[in-house]
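Chemist: Test case, fold it:
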Amino acid sequence: MLNRFLFKKIDNSQLVVFRIFYGLLVSAECYGAIATGWVRRTLIEPQFTFNFIGFDWLQPLPGNGMYIYFAIMGTLGILITLGYKYRFSAFAFAFMWTGVYLMQKTSYNNHYYLLMLLAFIMAFLPAGRDASLDAKLNPNLRSHTIPNWVRWIIILQLFIVYTYASVAKLYGDWLDFSIIEILMKSKDDYPLIGELLQEKWVHTIVAFFGILFDLLIVPALLWKPTRKFAFALAIFFHLFNSYVFRIGIFPYLSLAFTVFFFEPQTIRNIFLRTKEIVVEQVVSVPKNRNIIVGVLGIYFVVQLALPLRHYTFKDEVLWTEEGHRLSWRMMLRSRSGNIKYRVVNAETGKEEQINLDDYLTTKQRRKVACYPDFAWQFAQRLKKEYAQKGEDIQVFVTNKVKINSGEYQPFIDPEVDLANVPWKHFAHNDWILPSQPVDSVKTSD
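Modeler: Sure, this is the predicted structure:
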């Protein structure tokens, strides 16, 4: 039964057309990052970037190196679209994008994470065997079929993303629309709809539509009677998000994913204009069947477990941020804070206040002020800098953070030397102070 489901042959038009869209979109993302100044602001202007902890060695290339880096990635996207040297192009892009993802998190986005996962998935899939230069140059490579598991790995990945995104929205600040009001407040100058986005009834619609869309879109696209209606809603939803939230290629990538839900011949008729492909109902179980099933099983167990890990940590993820990344918790909070760094010479006791403007960009300062890993990493940076001058230091911070429309609360223990405590990846960092009930915060103020 499992073999029949996973390894029956199906038309590969959905995968081939998605490859074309995928290549065009990643190319647009990379060239666009150069044209809009994202590369300059995020990777060139800062003195250093806040990488994912454990990847300190991964820093941007010097000079104009990152412009060249992104130009190469954009070119790889074109090669993916054309299906030229597909396997090499897809893997090269996957590794290069992963490098960008890990070397900076000041501009962290769940969509960048999804693109990293998708890049490696696409690199392993046989997406270059039809409607490609590879197939034209080497006819022996051409194929019109793929095993069924190829289609379902994409669908299951989408189902995980959307479902966790929906469930994460079932919390107080989303359900009372306060976070949506905050998100929309900065959009009041948008042409045509800026004032409309400030209306309470719009916030109500956005809140409930967001939950229901994320929860139901994949099942609705899979079920033929609701497919066209769901597709129309998807167009509206993603174009709305593209205009209002300016989140790059993700809305269009999400629309591109819908090709996996329509009949293969429909996709061929619209995009490939080739004659009808007759696929024999053949189940071809490969010799490496156990490896394929095992790898897919492990991958999806990890994907299901990562978004749940914050439940094993002390206090709420909304407050501590521990377990927030890699969990599809999208557009759920607005953080603000203030922070002061005090450096103490361990031998002489001499104290020095740190001027953050000397080290950080405006966006980096905002992150350091209200995200614990940023605050810890900057303390480590100071420790290394002073060590190069022959000084052994301690680093203490005074810090308050506000979540959404709440009150400012003390966030980091001012008595803890951040320069000399380890970062815990899989456990709660005790120097993050617990959140306080609203009433007690107001009283203390």
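Chemist: CA atoms for contacts and neighbours, from now on please.
Modeler: Will do.
Chemist: got the residue ranges for the helices in the stretch 101-250 of the chain?
Modeler: Along the stretch 101-250 of the chain, the stretches classed as helices by DSSP state H, counting those that start in this stretch are 110-124, 133-137, 148-168, 172-175, 178-185, 200-222, 224-245, 250-257.
Chemist: Would you format the ones you listed as TSV with distance to residue 310 and mean neighbour count included?
Modeler: Output for the helices of the stretch 101-250 of the chain, formatted as TSV (distance: least, CA to CA, whole Å; neighbours: other CA atoms under 10 Å):
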stretch	distance to residue 310	mean neighbour count
helix 110-124	16	18
helix 133-137	44	17
helix 148-168	12	18
helix 172-175	18	17
helix 178-185	21	19
helix 200-222	21	17
helix 224-245	26	15
helix 250-257	25	18
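Chemist: now these in a markdown table, with distance to residue 383?
Modeler: Shown next, in a markdown table, are those (distance: least, CA to CA, whole Å):
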| stretch | distance to residue 383 |
| --- | --- |
| helix 110-124 | 30 |
| helix 133-137 | 52 |
| helix 148-168 | 37 |
| helix 172-175 | 38 |
| helix 178-185 | 36 |
| helix 200-222 | 44 |
| helix 224-245 | 38 |
| helix 250-257 | 38 |
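Chemist: out of these, nearest to residue 301?
Modeler: Among the helices of the stretch 101-250 of the chain, helix 148-168 comes nearest to residue 301, with 10.8 Å by CA to CA.
Chemist: And the contacts of the closest one?
Modeler: Residues outside helix 148-168 that contact it (CA atoms under 8 Å, 6 or more residues apart in numbering) are 5-10, 14-15, 125, 210-215, 217-218, 260, 300, 303-304, 307, 327-330, 332.
Chemist: Separate out the buried members of those residues.
Modeler: The neighbour count (16 or more other CA atoms under 10 Å) marks 6-10, 14-15, 125, 210-211, 213-215, 217-218, 260, 303-304, 307, 327-330, 332 as buried among those.
Chemist: Restricted to strands, list those residues.
Modeler: Within the buried ones among the contacts of helix 148-168, residues falling in strands by DSSP state E are 9-10.
Chemist: quick one: contacts for the residue located most distally from the centre of the chain?
Modeler: Largest separation from the mean C-alpha position in the chain: residue 348, at 45.0 Å (CA atoms, centre = their mean). By CA under 8 Å, 6+ apart, no residues touch residue 348.
Chemist: Counting neighbours, show which residues of stretch 346-364 come out buried.
Modeler: 356, 359-361, 364.
Chemist: What is the end-to-end distance of that stretch?
Modeler: Across its full length, stretch 346-364 reaches 27 Å between end residues, using CA to CA, to the nearest Å.
Chemist: Surely residue 376 touches residue 419?
Modeler: Yes: the criterion here is CA atoms under 8 Å, and residue 376 meets it with residue 419 at 7.3 Å.
Chemist: Here is a second sequence; please produce its structure as well for comparison:
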Amino acid sequence: MLNQWLYKQVDNSALVVFRVLFGFLITCEAWGAIATSWIRTTLVEPQFTFNFIGLDFLQPLPGDLMYYYYGLMGFFGVLVMLGYKYRFSVLAYGVMWTCVYLMQKSSYNNHYYLLMLLLGIMACFPANRYLSLDAKQNPEIKQNHMPRWVYIVIIAQLWIVYTYASVAKLYPDWLDASVAGQLMQSKADYWLVGEMLQQKWVHWCIAYFGIFFDLLIIPALLWKRTRKTAFIISIFFHLFNSFIFHIGIFPYLSLAFTLFFFPAETVQHIFLPKKSFYDAGEIIRPKNYKPILMVFGLYFLVQITLPLRHWFIQDNVLWTEEGHRLSWRMMLRSKSGRIHFKVVDKSTGKALPFNHRDWLSRKELRSVSTKPDCIWQFCQRVKKDYAAKGTDVAIYVDCKVSVNARPYHTLINPEVDMADAKWDYFWHNDWLMPSPDLSKREVKEHVLD
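Modeler: I've put the predicted structure just below:
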């Protein structure tokens, strides 16, 4: 019965139109990075990047080659939009995007992670069966239908993302609107709305609208009675985010997803009026349907459990960052840090002249000042550099961090030699100091993550 439901054929208009929009947006993402200073500040100028730990082999290409890298990525995005060599093109973009995502954390963004997942998901979809160069060159693949599981996969993925984003906001600093206020501090000079964004009532609206939008938007789009209202609210929400937070293609990608919530007849009538509508409802089950079900079942099991891991790791994730990434913890807090490194020659016991600012870009300095994994990686890099010169060093870190405009407290145990410290990939690192009693506040300029 489940197999019949999943493999029942439905009209594919939503998927076809989404593929075109998706290809256009990922092209904008790649070529937009070239047009702005993102590639230069993130991948070209830094002496090294903070890759995901254990993936040191992923490093930016030398010189200006990363510009060509992104140019090629954008070209694959165009091919996805046109539906030419579709599966190869979307996989090629996906591999290249994943490599960049994993080779640097200074510009970490949950939306980048979502795009990595979507590229893999889209490679599994028959999105080139209509309105594509593939179908034009090979009419045998042309179809106006697709299996219903395509809808299920998209909606399930979105439901996971939005639900976890809502649940993560249910903590005191978000609920009292203080985080929303800190978010808006840097927007005071925005044209027309800057002054309004500093009002307390706006902070309360942002805080609770964010919680309820993330929690209810998917059910509201699924229910016919609330679908149009939810769509209008989505337009406002995502355009507001685009204007205020400058988060790239994500707001527009989110709006494109609403295609999967409207009746296929409506999508076909508006966007593909010449396409014949499919309503035969055949059940076409592939021979390898069991492995397909197992792969997607395992995928969603990981997606559901991965964001929960921080609950099983010692101490507060807001402080330790352990379990923060890949968990849809979006725009949740602000952090600022003060850091100093003491490099000691082990053979003499004398401190060596060292200024970490000579090693780090401005963007990387923000990460090293507040994020334990980046601090550890930086110490390993410094140790390796000195070892190449024949000097064995110990590195001690004096790092004080403030979370959500609260008082500064020591993050790293200053007595631990961080050059010799070990990194625990899955559990708590005991060289982190316990999280402080987050009870007092003091207003400071913070770095939002």
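Chemist: Out of the buried residues of stretch 346-364 of structure 1, flag the one nearest to residue 238 of structure 1.
Modeler: For the buried residues of stretch 346-364 of structure 1, the minimum distance to residue 238 of structure 1 (CA to CA) is 28.9 Å, reached by residue 364.
Chemist: Which secondary structure element is home to the closest one?
Modeler: helix 362-370 (DSSP states H and E).
Chemist: what's the closest non-adjacent residue to the residue positioned nearest the centre of structure 2?
Modeler: Nearest to the mean C-alpha position of structure 2, by CA atoms, centre = their mean, lies residue 110 at 1.9 Å. Nearest residue to residue 110 of structure 2, sequence neighbours excluded (CA to CA, 6 or more residues apart in numbering): residue 328, at 6.1 Å.
Chemist: Residue 90 of structure 2 -> structure 1?
Modeler: Matched to structure 1 by TM-score structural alignment, residue 90 of structure 2 sits across from residue 90.
Chemist: quick one, what contacts its match?
Modeler: Counting by CA under 8 Å, 6+ apart, residue 90 of structure 1 has contacts 76-77, 80, 119-120, 122-123.
Chemist: Can you check which of the helices of the stretch 101-250 of structure 1 gets nearest to residue 30 of structure 1?
Modeler: Residue 30 of structure 1 lies closest, by CA to CA, to one member of the helices of the stretch 101-250 of structure 1: helix 110-124, at 11.8 Å.
Chemist: what span of structure 2 lines up against that closest one?
Modeler: Aligned using TM-score structural alignment, helix 110-124 of structure 1 spans residues 110-124 in structure 2.
Chemist: ok so, going back, so which of the buried residues of stretch 346-364 of structure 1 would you say is closest to residue 135 of structure 1?
Modeler: For the buried residues of stretch 346-364 of structure 1, the nearest to residue 135 of structure 1 is residue 364 (46.7 Å; CA to CA).
Chemist: from what I can see the closest one touches residue 106, true?
Modeler: Yes: look at residue 364 of structure 1 against residue 106 with CA under 8 Å: they come within range, at 6.3 Å.
Chemist: any idea how far the nearest residue to residue 26 of structure 2 once chain neighbours are set aside is from residue 220 of structure 2?
Modeler: In this structure, residue 26 of structure 2 finds its nearest non-sequential neighbour in residue 77, 5.6 Å apart by CA to CA, 6+ apart. Applying CA to CA, the value for residue 77 of structure 2 to residue 220 of structure 2 is 31 Å.
Chemist: what's the answer for residue 348 of structure 2, then?
Modeler: Distance from residue 348 of structure 2 to residue 220 of structure 2, by CA to CA: 67 Å.
Chemist: can you check residue 414 of structure 2 too?
Modeler: 51 Å.
Chemist: and if you look at residue 174 of structure 2?
Modeler: Using CA to CA, we find residue 174 of structure 2 at a distance of 24 Å from residue 220 of structure 2.
Chemist: Quick one: residues contacting residue 437 of structure 2.
Modeler: So residue 437 of structure 2 contacts nothing (CA under 8 Å, 6+ apart).
Chemist: hang on, the earlier thing: compare the helices of the stretch 101-250 of structure 1 and give me the one nearest residue 284 of structure 1.
Modeler: Nearest to residue 284 of structure 1, of all these, is helix 148-168, at 10.4 Å by CA to CA.
Chemist: Name the residues that touch the match of helix 110-124 of structure 1?
Modeler: Here stretch 110-124 of structure 2 makes contact (CA under 8 Å, 6+ apart) with 87, 90-91, 93-94, 97-98, 101, 250, 325-330.
Chemist: switch to 6 Å and redo it
Modeler: Stretch 110-124 of structure 2 is contacted from outside by 87, 90, 94, 98, using CA atoms under 6 Å, 6 or more residues apart in numbering.
Chemist: How about stretch 396-409 of structure 2?
Modeler: Contacts of stretch 396-409 of structure 2 (CA under 6 Å, 6+ apart): 333-342, 410-412, 414, 417-418, 440-444.
Chemist: Show me what residue 169 of structure 2 lines up with in structure 1.
Modeler: Alignment note (TM-score structural alignment): residue 169 of structure 2 maps to residue 169 of structure 1.
Chemist: Actually, residue 179 of structure 2.
Modeler: By TM-score structural alignment, residue 179 of structure 2 lines up with residue 179.
Chemist: so who does its match touch?
Modeler: residue 173.
Chemist: Next, work out how far apart it and residue 334 of structure 1 are.
Modeler: 7 Å.
Chemist: Residue 46 of structure 1 now?
Modeler: Counting by CA to CA, the separation of residue 46 of structure 1 from residue 334 of structure 1 is 23 Å.
Chemist: next one: residue 4 of structure 1
Modeler: Counting by CA to CA, the gap from residue 4 of structure 1 to residue 334 of structure 1 is 47 Å.
Chemist: Between all of the contacts of stretch 110-124 of structure 2, which two are at the greatest distance?
Modeler: Top of the distance list for the contacts of stretch 110-124 of structure 2 (CA to CA): 87 and 98, 16.2 Å.
Chemist: so how far is residue 359 of structure 1 from the closest residue to residue 180 of structure 1 other than its chain neighbours?
Modeler: Computed as CA to CA, 6+ apart, the closest residue to residue 180 of structure 1 that is not its neighbour in sequence is residue 203, at 6.1 Å. Here the criterion is CA to CA. By it, residue 203 of structure 1 lies 39 Å from residue 359 of structure 1.
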